[in-house]
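Asks: Sharing a model prediction with you, sequence too.
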Amino acid sequence: MIVVGLMTGTSADALDVAVVDLTLDGAPQGAAAQDVAGELVVRLLDHREVAFADELAGDLLRLLEPRDVPLALVSGVDARLGRFCADAVERVLADTGVAADLVVSHGQTVRHDVADGRVTGTLQIGQPAWIAERTGVPVLSDVRSRDVAAGGQGAPLAGILDHLLLAGADAPTAALNLGGIANITVVAPGRDTVAFDTGPANALVDLMARRITGDGRGYDRDGALAARGHVLPALLDDLLAEPYYALPAPKSTGKELFHAAYLDRHLARYTDQHGAPDDLDVIATLTALTARTVADQCRAHGVGAVVASGGGTRNPTLMRALEAELGHPVDTTDRLGLPEGAKEATLMALVGWLTWHGLPAALPSVTGAARGTVAGRLTPGAGPLRLAAPLDTLPARLRVVG
């Protein structure tokens, strides 16, 4: 089955696209296959990052700030992002010459509401009808809401891919994603897999980078800004006092918490007590915050090895800080055959394969849902929907080839 996965994360800088061929191997064919796990073989046929135009990126970032916005902006971005995704899928299918069976579009999360540790709602925009109409391929979207309705966090979705990718690990191993928000999945022998958001990865660092550079889409390229600063212990201690870090898993967060006003409150307290900090020292401290909060959670779960993915892996200052906190090197998912930049779009393709075969896309031990649920809603393509015969059992593991 060939699935195109689309992902745009909390950094809202580009659309990740992956064309993935998924085949269930090791299970017998026919009716008996329904209750035999087998191995899911994943072949990455293409992956790319398609940058957003400045206007679309700016509007997405406006929607991510926790303030009131015009409904016209939400509606407009929903349609424009849908058309952007349709363009990207049309182009990648033309370039690769393959015929896709399904497109899975995560969309842009613009709200992920949490009250007293419970997710009350989650909203992703990017109208899938534009993709289906343009390409004739059915589209799966809104992949978090059903888990939330079943009492789960709806996040992190990466838990299912990590669980299958790291199956058979002989010691507690963490899969770490460093996007706008950081999350880890801990896979350990004899224990249920757990996954949760640890806190900000690039969300606060990006905010500070944009203030320093004056670039509304700027980021700390190669960690150069943080490398020029020094960590401010008092500011770091104040940031680490955030109650979210002490909450037990399952838990999830986003820019509803870690946003510009949040950072400004901490900077105002620091300024009152110590004077105005240097901007480079602030971004160095925010980088240290990401490393410390990730490492603290890895230690709390007895993790001895970490494989990382996401944009943060391209920040050598952050990676050095993380390795110093952990006391050992950090690999990327490239070592497992999955390019770190393609992981989240490949995750979307996996979610699509699971839904197409009637299987849940989230583990209750990860999200806290009462049960595993089949994810998303389907928009038909040019013809009627014809799903595969449902399977009763998740694959035992996932193997990336090619």
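Replies: Looks like it came in fine. Remember, predicted model here, so these are calculated numbers, not experimental data.
Asks: switch to C-alpha atoms for all contacts and neighbour counts from now on
Replies: Fine.
Asks: Go through this protein and flag its longest helix.
Replies: helix 71-96 (DSSP state H).
Asks: Return the distance of stretch 359-375 from the chain's centre.
Replies: The chain centroid and the centroid of stretch 359-375 are separated by 16 Å, computed with C-alpha atoms, centre = their mean, to the nearest Å.
Asks: can you pull the buried residues of that stretch?
Replies: 359-369, 371-375 (16 or more other C-alpha atoms under 10 Å).
Asks: Tell me where the stretch 251-400 of the chain has strands.
Replies: 305-309, 331-332, 377-379, 397-401 (DSSP state E, counting those that start in this stretch).
Asks: ok, residues contacting the first one?
Replies: Contact with strand 305-309 is made by 172-178, 328, 330-333, 340-341, 343, as judged by C-alpha atoms under 8 Å, 6 or more residues apart in numbering.
Asks: now do the shortest one
Replies: For strand 331-332, the external contacting residues (C-alpha under 8 Å, 6+ apart) are Val306, Val307, Ala308, Ser309, Thr313, Pro339, Glu340.
Asks: Could you rerun that using 7 Å?
Replies: Val306, Val307, Ala308, Ser309, Glu340 (C-alpha atoms under 7 Å, 6 or more residues apart in numbering).
Asks: distance of the third one from Thr333?
Replies: For Ala308, the distance to Thr333 (C-alpha to C-alpha, to the nearest Å) stands at 6 Å.
Asks: swap in Thr293?
Replies: Noted for Thr293: a distance of 21 Å to Thr333, by C-alpha to C-alpha.
Asks: These two: which is more packed in?
Replies: Thr333 (22 against 19; other C-alpha atoms under 10 Å).
Asks: Could you give the number of residues near the closest residue to Ser11 other than its chain neighbours?
Replies: Leaving out its chain neighbours, the residue that sits closest to Ser11 by C-alpha to C-alpha, 6 or more residues apart in numbering is Gly180, at 5.0 Å. Under the neighbour criterion other C-alpha under 10 Å, Gly180 is assigned a count of 24.
Asks: ok, Gly180 to Gly311 distance?
Replies: Taken as C-alpha to C-alpha, the span from Gly180 to Gly311 is 8 Å.
Asks: Tell me the one among the buried residues of stretch 359-375 nearest to Asp116.
Replies: Gly368 (14.1 Å; C-alpha to C-alpha).
Asks: So the closest one sits against Gly152, correct?
Replies: Yes - taking contacts as C-alpha atoms under 7 Å, Gly368 lies within contact range of Gly152: 4.7 Å.
Asks: try this one side by side with the last:
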Amino acid sequence: MSGTSFDGIDAAVAEFDLVGTELSCRPLGLLSRGLSDELRSRIAAVLPPQRTDIAEVCRLDTELGRLFGEVAAEAINTYGDVDLVVSPGQTVFHWVSDGHALGTLQLGAAAWIAEATGTPVLSDLRTRDIARGGQGAPLAPMLDSLLLLEDDVRRGVLNLGGIANLTVRDDDHRVIGYDLGPASALIDLAVSRATGGVERMDTDGVRADRGVVDHELLCRLLDEPYYRTDPPKSTGKELFDADYLSAKVGDHDLGLDDLVGTLTELTAALVGDACSRWQLEELVVSGGGVRNPTMMRRIAALAGTTVVRTSEDFGIPAQAKECYLMALLGFLSWYGLPGTIASATGASSLLGSFTPGARPLQLPAPPPQPPTRLIMRG
């Protein structure tokens, strides 16, 4: 897994067992590898509003595929053989127009992973959902609904990556999932731009903690039409890019710490509004943003009566949740089961494309019933 912040690669290994409609997941281990500054810069250079060429896209697709293969092979050598590797790839463009997702592009050619591991690979997880009329994102609602959402508790599940996404149940108990808006995306842009790339993020939320929120700028940031549209919806760095940030800041004269503090407050305000909208009693948070104490503190402050928890309380390390999500989606695709929920992305879809490993691909028959509950086991 390499997320929208592209600060590193995480690989999680899990064992699944389906008995009736109860699916258990036993985490076997997690390892992480950082991305070099040079590679991170090259990924950033192909993202909008930057212009690139197809040769560089080809090079990145290959180099990321080889790197993903190395990390997958290391995970297998460390934790044992697996039946399937799932690689969602590095998102470089998510094409949304007038609220409709029209296409998506993730880099990291799966053939390199299959060659490095000899194991089948599931990749390109989002395209099929878009082809069926869905948003292709977020994919988290499947895991959230099976593991964390309960009918007797009004609970929401928040992931804080480059983009924040939320999963809830509505009054009719339908699973609703959507991209809320930026989490670290604009913060990382502001820090990297102001420091010439010497710093790439607000480490430990130190700058936001020192900064003073500029409420005029905050109101300008909150006046974004995307926030007023109803789910299902998805967004990404295609909207929240460097040009967007420059246009919002305009000739506003404020220091980096105050800008980062205001951008952190933006995320907290979006989360607080969502807690109020969905009348949440609890909010379970995961993702890299959990390591930002200033952001977590401001979310808790603006969440009102909503109790803020982390996914650690439910047996999933905050940094590893997206990895285990992808493992779950791989299990479902392996058994011919949908990985998206129509009330969340807009479609119910069997996800991904399989690349065979060292042997011909043989998929098992689908189970009589799909899982209705996920349990994490120690």
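Replies: Arrived safely. Predicted model only: the values in this text are computed from it and were never measured.
Asks: Could you report the TM-score for this superposition?
Replies: Once superposed, chain against chain, the TM-score is 0.97 (TM-score structural alignment, normalised by the length of structure 2); 377 aligned residues with a C-alpha RMSD of 1.3 Å.
Asks: Mutual contacts of Gly180 and Gly311 of structure 1, please.
Replies: By C-alpha under 7 Å, 6+ apart, Gly180 of structure 1 and Gly311 have no common neighbours.
Asks: And His173 of structure 2, how far from Leu149 of structure 2?
Replies: 10 Å.
Asks: make that Thr294 of structure 2, sorry
Replies: Thr294 of structure 2 is 26 Å from Leu149 of structure 2, by C-alpha to C-alpha.
Asks: check contacts around His147 of structure 1.
Replies: You called it His, but residue 147 of structure 1 is Asp. Taking C-alpha under 7 Å, 6+ apart as the test, what Asp147 of structure 1 contacts is Gln153, Gly154, Ala369, Thr373.
Asks: can you redo those residues as CSV with distance to Arg217 of structure 1?
Replies: Output for those, formatted as CSV (distance: C-alpha to C-alpha, whole Å):
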residue, distance to Arg217 of structure 1
Gln153, 29
Gly154, 28
Ala369, 36
Thr373, 36
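Asks: What residue in structure 2 is paired with Gly121 of structure 1?
Replies: Alignment note (TM-score structural alignment): Gly121 of structure 1 maps to Gly103 of structure 2.
Asks: Mind telling me what element Val213 of structure 2 is part of?
Replies: For Val213 of structure 2, there is no enclosing helix or strand under DSSP states H and E.
Asks: What lines up with it in structure 1?
Replies: Looks like Val213 of structure 2 aligns to Val231 there (TM-score structural alignment).
Asks: was I right about that match contacting Ile283?
Replies: No - the pair Val231 of structure 1 / Ile283 is not scored as a contact, 8.3 Å apart, by C-alpha under 7 Å.
Asks: Which of the two has more residues huddled nearby?
Replies: Ile283 (28 against 19).
Asks: leaving aside the residues next to it on the chain, what's closest to the counterpart of the more buried one in structure 2?
Replies: Mapped onto structure 2 by TM-score structural alignment, Ile283 of structure 1 lines up with Val260. Counting by C-alpha to C-alpha, 6+ apart, Ala208 is the residue found nearest to Val260 of structure 2 once chain neighbours are left out, at 5.2 Å.
Asks: Quick one: average offset of the helix or strand containing the one you found versus structure 1, please.
Replies: Per DSSP H and E: Ala208 of structure 2 is located in helix 206-210. Compared with structure 1 after the fit, helix 206-210 of structure 2 shows a mean deviation of 0.6 Å (mean C-alpha distance after the TM-score superposition for structure 1).
Asks: Show me what that helix is in contact with.
Replies: With C-alpha under 7 Å, 6+ apart as the test, helix 206-210 of structure 2 has contacts from Asp257, Asp258, Val260, Gly261, Thr264, Thr294.
Asks: Now tabulate those in a markdown table and tack on distance to Ser192 of structure 2.
Replies: Shown next, in a markdown table, are the contacts of helix 206-210 of structure 2 (distance: C-alpha to C-alpha, whole Å):
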| residue | distance to Ser192 of structure 2 |
| --- | --- |
| Asp257 | 13 |
| Asp258 | 15 |
| Val260 | 11 |
| Gly261 | 15 |
| Thr264 | 15 |
| Thr294 | 19 |
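Asks: Show me which residues of stretch 169-186 of structure 1 are buried.
Replies: So for stretch 169-186 of structure 1, counting by 16+ other C-alpha under 10 Å, buried means 172-186.
Asks: hmm, back to that, would you mark the buried spots in the longest helix of structure 1?
Replies: For helix 71-96 of structure 1, by 16+ other C-alpha under 10 Å, it's 74, 77-86, 88-89, 92-93.
Asks: Closest to Leu239 of structure 1 out of these?
Replies: Val74 (31.5 Å).
Asks: Return the distance of whatever residue of structure 2 lines up with that closest one relative to Val92 of structure 2.
Replies: With TM-score structural alignment as the criterion, Val74 of structure 1 lines up with Val57 in structure 2. Using C-alpha to C-alpha, Val57 of structure 2 is found at 10 Å from Val92 of structure 2.
Asks: Then Gly99 of structure 2?
Replies: In terms of C-alpha to C-alpha, Gly99 of structure 2 sits 19 Å off from Val92 of structure 2.
Asks: Which residue of the two possesses the greater neighbour count?
Replies: Counted by other C-alpha under 10 Å, Gly99 of structure 2 and Val92 do not tie: Val92 has more neighbours, with 21 against 16.
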